[in-house]
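**Student:** Please find the sequence and the predicted model below.
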Amino acid sequence: MNAPKDQTLSFGALISLVVGSMIGSGIFALPSAFGRTTGAVGAVIAWMIAGIGMLMLAFVFQTLSRRKPELDSGIYAYAKAGFGNYLGFVSAVGYWIGCCLADVACLVLIKATLGQFFPVFGDGTTPVAIVSASLLLWGVHVLILRGIKEAAALNTIATIAKLVPIATFIVVVVIGFRRDVFALNLWGGEPATVSSVASQVRATMLVTVFVFVGIEGASVYSRYARRREDVGLATVLGFLGVLCLLILVTMFSYGILLRPDLAALATPSMAGVMEAVVGPWGRVFVSVGLLISVLGNYLSWSLLAAEVLHSAARDRTMPIGLARENANGVPAAALWLTNLLIQLFLLVTWFAEYAFILALKMTSSMTLVPYLLVAAYGLKLAWTGETYASGESKSRRAGFVCGAIATVYAAGMLYSGGMKYLLLSALLYAPGSILFFLSRREQGHHRTFNRAELLLFAVLCVAALAALYGLVSGTLVI
């Protein structure tokens, strides 16, 4: 089902969806997030691993957009085409919940930023902060209901606006860079051993995943693309541009403050680094830029969350009622369910000790499963030769290499994140499967799962029960 002609998106709008989704709350928290876990050497290695892994994933998205142009909303459709109904559903619901958690991270960071100037907002989880975040949530809800194209145009404006403070920050830290400080931060104040650096890198990897989440923005909205061939190129170009910004922000911060000082900075830590170079006005400048950036990022995630839920419903993997659109062609039913879930997560932040970091890492954990399935599908096509002609051996080898590296990377990131986040993810996946039950019942299927799917669902249920027990007993802390 194609979008109405007046709702199609240009190449520039597709790039802005990728950049707008990736640049948000994460980049403004990088100095302290990296400072808490690693020194400069570990940071370089972490960015190399993440950059190569995500670049391969971007190439997989580009390849699949060309070889499977009939599959709309790629991140969900690819998993279903490659691995069946339930794994397609898992990809859709995991990505959808990850988008909702990313929106929660945005809302918490907005209020935490305001809390530096208005104490009533605190760390973003005070009663006033939660109430005001809820008002913002439903205000954006009304905006999106007016039309996808209008919301995407606003996202493009916000994307351009958010690049100004980031570019200014990079110029300032380049000028203020001190080699002696950077040298002291090389090994993070720890012994210069392989095991020490490896430990630092592992502790950092889940943070790098969060800042790359959104790379699939153009693919998710492929049905709105004016030209389908723009989807893959927009993904790769958007990724490369954002990667450069992320590396510059991280590495030059190590030349401004020592690692313990970086780790101690309040959120958003980029503001603290800026203040250390130019004085108090730097904190205000970055904070205003953050508010613009995160508002745009929040809008991007809201669009992506509703679209993937709507697409899964159109394809009958979720209840058909979620496919309902309003007069403006907006997936209204999916948007309502999305914002109700975000509202629930907002209330949960009241009980979380570090709400922003929890939302950040849970977003990474939830979206890694869909990424893994997309990468595995790209690998499967190259392995079987499906869609490859007899004279395309070189393209097939390239597709196999990209798919294999992206698959190993996504699986490695899931392992690197640790058991805690896998258990918490299962606690969301298992009850989310109710939507799958309802969809299968609507279609008159007597068996919800095949044998392999039933085993997977059983494993999710056991993991969810373990997570629930851990939360109740206090052995698992959010």
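**Tutor:** Looks like it came in fine.
**Student:** switch to C-alpha atoms for all contacts and neighbour counts from now on
**Tutor:** Fine.
**Student:** Next up, the contacts around Leu347.
**Tutor:** Ile130 (C-alpha atoms under 8 Å, 6 or more residues apart in numbering).
**Student:** In which helix or strand does it reside?
**Tutor:** helix 332-348 (DSSP states H and E).
**Student:** Also Thr363?
**Tutor:** helix 355-384.
**Student:** Could I get the buried residue list for that helix?
**Tutor:** 355-382 (16 or more other C-alpha atoms under 10 Å).
**Student:** likewise stretch 468-478?
**Tutor:** Buried residues in stretch 468-478, counting neighbours by 16+ other C-alpha under 10 Å, are found at Leu468, Gly470, Leu476, Ile478.
**Student:** First-to-last residue distance for that stretch?
**Tutor:** 12 Å (C-alpha to C-alpha, to the nearest Å).
**Student:** Put this next to the previous one:
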Amino acid sequence: MAPGSPQKFSLWTLTAMVVGSMVGAGIFSLPQAFGRATGPFGALIAWTIAGVGMLMLAFVFQTLSRRKPDLDAGIYAYAKAGFGDYPGFLSALGYWSAALLGNVSYFILIKSTLGLFFPVFGDGNTVPAIAISSVLLWLMHTLILRGIREAAALNTIVTFAKIIPILLFIVFVGLGFKADVFAANFWGGEEVSFATVAGQVRATMLVTVFVFVGIEGASVYSRYANNRNDVGIATVLGFLGVLCLLVLVTILSYGVLLRPDLAALRNPSMAGVLQAVVGPWGAVFVSVGLLISVAGAYLSWVLLAAEILYSASKYQTMPRFLSHENSQGVPSNALWLTNIAVQIFLILTLFTQYAFRLALELTSSMILIPYFLVAAYGAKLAFSGETYGRDPAARRTDLAQAAIAAVYTAGLIYAAGAQHLLLTTVIYGPGTILYIIARREQGKRIFTFPELALFVLAALGACVGIYSIVTGGIAV
């Protein structure tokens, strides 16, 4: 196949990309995460808020894919079109970094789960664990280099394979559901008050971010779609399907174990819930499901990571070498850079105790900024009236949806805290060197004045962040 030859995805392949990206490790730890924070009432409120907020974001992706069909890179291209070259670059860099750090955490989690049965893997950061992870990394790298179509087909198969254990969990736990246990858990075991419930809900909101990451999967691959309208449909279909799974796994677990027992489960906590219903084989069953799920999520995210670098390079925001495609039409240089970075971080996990936790926290923080920029661009487009012509009703609806999505994502950035925002600048500041290289290649002015001010803020934040890490002000 010649470089750049089109490879087209069907609606169901695009939907599988969304589901495959969203369903990773997070769903397997929901019973413990929610049990530690709240009861069914607070959980229902949290899922309602998160569901509405992320559904509005899904609608924004759907609207933009329809009204801006020429923007083929999705999450990155929208930020650039709406706010300029440098914000577009930051969105691409943030999204790529989130995918990269998420891939590192997936490898560690796979080995940590195997460590339950093979002690040599420990918590996923022993020498044998890193060695096996490295072999898997480069085997997957070789597979993807053979062609995006083949890798996407495997992703579709893996997506169905990992959904089956989750569906069986829902069936078995539904059959073992006890109304009296659910009733005892309902208010979270605390005095009922608005402040108490609000505190419980706040404690779960960042958990919901982790499990919704990947909603943009179809948008990133919009250039491969058979039909541009399929991109938005796949995004909404994938989101609604995954939301149903997340809510069912969370709420049904409250009917099996009391909240203190849920909170005390080790992860993957779905294993402990199923074991309480069917016996020891349930824990093994869920562990196998987790391994399939994480492997599938890794495949989705390494594809997304390479695609975002390639697209940014084609749009002249990343250095030119990242737009190279091999004979199979795969963005090979972008894939090499992504997996070399993953390999480096895997090696670093041997020397730091908190790398896994830090990777998870940074993943969520860095993905929120690109999400916010997409929502803000949707609001800007509707507010300006561009592409709407004589369609004021659609314009009002789209503006309302984008505004809700922007407020929701901005609120999550605020909730993540100043420390997490500071840590993101440790990547945004130094990472700007790629943008400077790209601008010099094109002979263009590097920054406008507002962009220079933004870069100075990122650079100062990076300096403060690095100093805080070195002096122990921020524990890593």
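**Tutor:** On my side now, so go ahead. These figures come from a predicted structure and were not determined experimentally.
**Student:** And the TM-score between these chains?
**Tutor:** TM-score of the superposed chains, computed with TM-score structural alignment, normalised by the length of structure 2, equals 0.96; 474 aligned residues with a C-alpha RMSD of 1.5 Å.
**Student:** Next, the angle from the helix holding Leu347 of structure 1 to helix 355-384.
**Tutor:** 130 degrees (axes from the mean of the first three to the mean of the last three C-alpha atoms, to 10 degrees).
**Student:** Quick check: helix 332-348 of structure 1 compared with structure 2, mean distance?
**Tutor:** For helix 332-348 of structure 1, the mean distance to aligned residues of structure 2 following superposition is 1.4 Å (mean C-alpha distance after the TM-score superposition for structure 1).
**Student:** ok, now how distant is the closest residue to Val286 of structure 1 other than its chain neighbours from Gly417 of structure 1?
**Tutor:** Using C-alpha to C-alpha, 6 or more residues apart in numbering and skipping residues adjacent in sequence, the residue nearest Val286 of structure 1 is Ala271, 5.2 Å away. Counting by C-alpha to C-alpha, the gap from Ala271 of structure 1 to Gly417 of structure 1 is 27 Å.
**Student:** If you tally nearby residues, what's the number for Leu335 of structure 1?
**Tutor:** 26 (other C-alpha atoms under 10 Å).
**Student:** Correction: the previous question concerned Thr397 of structure 2.
**Tutor:** 12.
**Student:** cool, Asp261 of structure 1 as well?
**Tutor:** 15.
**Student:** Have a look at how far, on average, whatever helix or strand it lives in is from structure 2.
**Tutor:** Taking DSSP H and E as the criterion, Asp261 of structure 1 maps to helix 259-263. Once fitted to structure 2, helix 259-263 of structure 1 is off its aligned match by 2.3 Å on average (mean C-alpha distance after the TM-score superposition for structure 1).
**Student:** Any idea how far that helix is from the middle of the chain?
**Tutor:** 25 Å (C-alpha atoms, centre = their mean, to the nearest Å).
**Student:** With stretch 54-63 of structure 2 instead?
**Tutor:** The answer for stretch 54-63 of structure 2 is 15 Å, by C-alpha atoms, centre = their mean.
**Student:** Once aligned, what mean separation remains between it and structure 1?
**Tutor:** So stretch 54-63 of structure 2 averages 0.4 Å relative to structure 1 (mean C-alpha distance after the TM-score superposition for structure 1).
**Student:** Can you point out the buried residues in that stretch?
**Tutor:** Buried-residue list, stretch 54-63 of structure 2, by 16+ other C-alpha under 10 Å: Met54, Leu55, Met56, Leu57, Ala58, Phe59, Val60, Phe61, Gln62, Thr63.
**Student:** and if you look at stretch 235-243 of structure 2?
**Tutor:** Thr235, Val236, Leu237, Gly238, Phe239, Leu240, Val242, Leu243.
**Student:** again with stretch 17-30 of structure 1
**Tutor:** 17-30.
**Student:** same thing with stretch 202-221 of structure 2?
**Tutor:** 203-221.
**Student:** cool, stretch 147-162 of structure 1 as well?
**Tutor:** Gly147, Ile148, Lys149, Ala151, Ala152, Asn155, Thr156, Ala158, Thr159, Lys162.
**Student:** Contacts only, for the closest residue in space to the fourth one that isn't next to it in sequence.
**Tutor:** Yep, that's Ala151 of structure 1 we're talking about. Closest residue in space to Ala151 of structure 1, ignoring its immediate chain neighbours: Ile144 at 5.7 Å, by C-alpha to C-alpha, 6+ apart. Remark: with contacts taken as C-alpha under 8 Å, 6+ apart, Ile144 of structure 1 is in contact with Glu150, Ala151, Leu303, Val330.
**Student:** what does Pro127 of structure 1 give?
**Tutor:** Taking C-alpha under 8 Å, 6+ apart as the test, what Pro127 of structure 1 contacts is Trp350.
**Student:** residues touching the counterpart of Pro260 of structure 2 in structure 1, list them.
**Tutor:** By TM-score structural alignment, Pro260 of structure 2 lines up with Pro260 in structure 1. Listed by C-alpha under 8 Å, 6+ apart, the contact partners of Pro260 of structure 1 are Gly35, Arg36.
**Student:** Quick check: buried residues in stretch 270-280 of structure 1?
**Tutor:** For stretch 270-280 of structure 1, using 16+ other C-alpha under 10 Å, the buried residues are Met270, Ala271, Gly272, Val273, Met274, Glu275, Ala276, Val277.
**Student:** Revised request: answer the last question for stretch 128-142 of structure 2.
**Tutor:** Ala129, Ile130, Ser133, Ser134, Leu137, Met140, His141.
**Student:** Could I get these in CSV, plus columns for distance to Val231 of structure 2?
**Tutor:** Putting those into CSV (distance: C-alpha to C-alpha, whole Å) gives the following:
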residue, distance to Val231 of structure 2
Ala129, 38
Ile130, 37
Ser133, 33
Ser134, 33
Leu137, 29
Met140, 26
His141, 26
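**Student:** now, which of those residues sits nearest Arg320 of structure 2?
**Tutor:** Of all the buried residues of stretch 128-142 of structure 2, Arg320 of structure 2 sits closest to His141, with 21.3 Å by C-alpha to C-alpha.
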